[in-house]
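A.B. asks: Mind looking at a prediction? Sequence and model below.
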Amino acid sequence: MSDRIFIKEGLSLDADELQERFIRSSGPGGQNVNKVSTAVELRFDVRRSPSLPAYIKANLRRQAAHLMTQDGELVMQVQTHRTQARNREEAIERLVALIEKAAYRPKRRIATKPTKASKRRRMDSKTKRGAIKKLRSSKNFD
């Protein structure tokens, strides 16, 4: 397993960082489920991964805490398909999706001030609206 798992531009994992274990599943498959180990348990050590930058590791710990052990190892079980190969593919797809989500960095917002013209427009519209409301009230009680 010396392949690279592509995540996004400039980010990939070495397949040797993943540990797979095949176990018996309780999903679809009939009698086949009782005989063949089709479910996959994928383990990925986030803390010791040389492929991920620190900010992605921190985001992963925060976002996927329910899948993490106390040692910082991400554990994922997939048993949705009948075949071992398809369960393995789906586990890797889920891992890639988690890492992509953790790699997202929102752009920093640059605070701006409203222009004089926009302030003037705002005040003009408030004045007009106030005048309309003032016309509605009839204070003349003859």
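C.D. replies: Sure thing, it's come through.

A.B. asks: Going by C-alpha atoms from here, please, whenever you check contacts or count neighbours.
C.D. replies: Will do.

A.B. asks: Neighbours of residue 72, how many?
C.D. replies: 17 (other Cα atoms under 10 Å).

A.B. asks: for residue 28, same thing?
C.D. replies: 13.

A.B. asks: The spatially most central residue of the chain and residue 94, how far apart?
C.D. replies: The centroid of the chain falls nearest to residue 101 when counting by Cα atoms, centre = their mean (3.4 Å). For residue 101, the distance to residue 94 equals 11 Å [Cα to Cα, to the nearest Å].

A.B. asks: next, the one to line up against it:
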Amino acid sequence: MDDLRVSARLLVPDAELSERFSRSSGPGGQGVNTADTRVELSFDLARSPAVPDDLRGRMLARLDDRLVSGVVTVAASEHRTQLANRRAARERLASLLRDAAAPPPKPRRRTRPTRGSVERRLSAKSRRSETKRGRRGQGWD
């Protein structure tokens, strides 16, 4: 297959990807016991020269719970053919790495509530208070 394009800044060479094939569960007919259609695709994120250093720290932090010794692994077994599962695993890995490499969101700018929203909130509170006050003292204790 071809190199894995994650983003404009990150292209993972095919040589750095490791594929393992195994038997897949699910449908498959007569060939279900012989075809190794499940694909496990692994990428050594911690030691890859293809990952820029400024992205590596962010990606390692974001994928910390998915990493085993710096290696991220995805599996695909939803298709009946090995080729379709290979494509699915590559797409899944690219999406995972793309999300991990995305820049952090801009910090939220604090804003004051509008006068109208404050008035609506306070009037709703007083209406609710009035409703609850009306329930008191009717001997339902």
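C.D. replies: That came in fine, so what should we check first? For clarity, every value in this text was computed on a predicted model and none was experimentally measured.

A.B. asks: ok, which stretches of structure 2 are helices?
C.D. replies: 53-62, 82-101, 115-135 (DSSP state H).

A.B. asks: Aligned to the residue nearest to the centre of structure 1, what sits in structure 2?
C.D. replies: With TM-score structural alignment as the criterion, the equivalent of residue 101 of structure 1 in structure 2 is residue 99.

A.B. asks: that older thread, JSON lines for the helices of structure 2, including distance to residue 11 of structure 2?
C.D. replies: Shown next, in JSON lines, are the helices of structure 2 (distance: least, Cα to Cα, whole Å):
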{"stretch": "helix 53-62", "distance to residue 11 of structure 2": "12"}
{"stretch": "helix 82-101", "distance to residue 11 of structure 2": "10"}
{"stretch": "helix 115-135", "distance to residue 11 of structure 2": "49"}
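
A.B. asks: quick one: which of those helices is nearest residue 42 of structure 2?
C.D. replies: Closest to residue 42 of structure 2 of those, according to Cα to Cα: helix 82-101, at 8.5 Å.

A.B. asks: Could you measure from the aligned residue in structure 2 for residue 88 of structure 1 over to residue 34 of structure 2?
C.D. replies: With TM-score structural alignment defining the correspondence, residue 88 of structure 1 maps onto residue 86 in structure 2. Between residue 86 of structure 2 and residue 34 of structure 2 the distance is 18 Å, computed by Cα to Cα.
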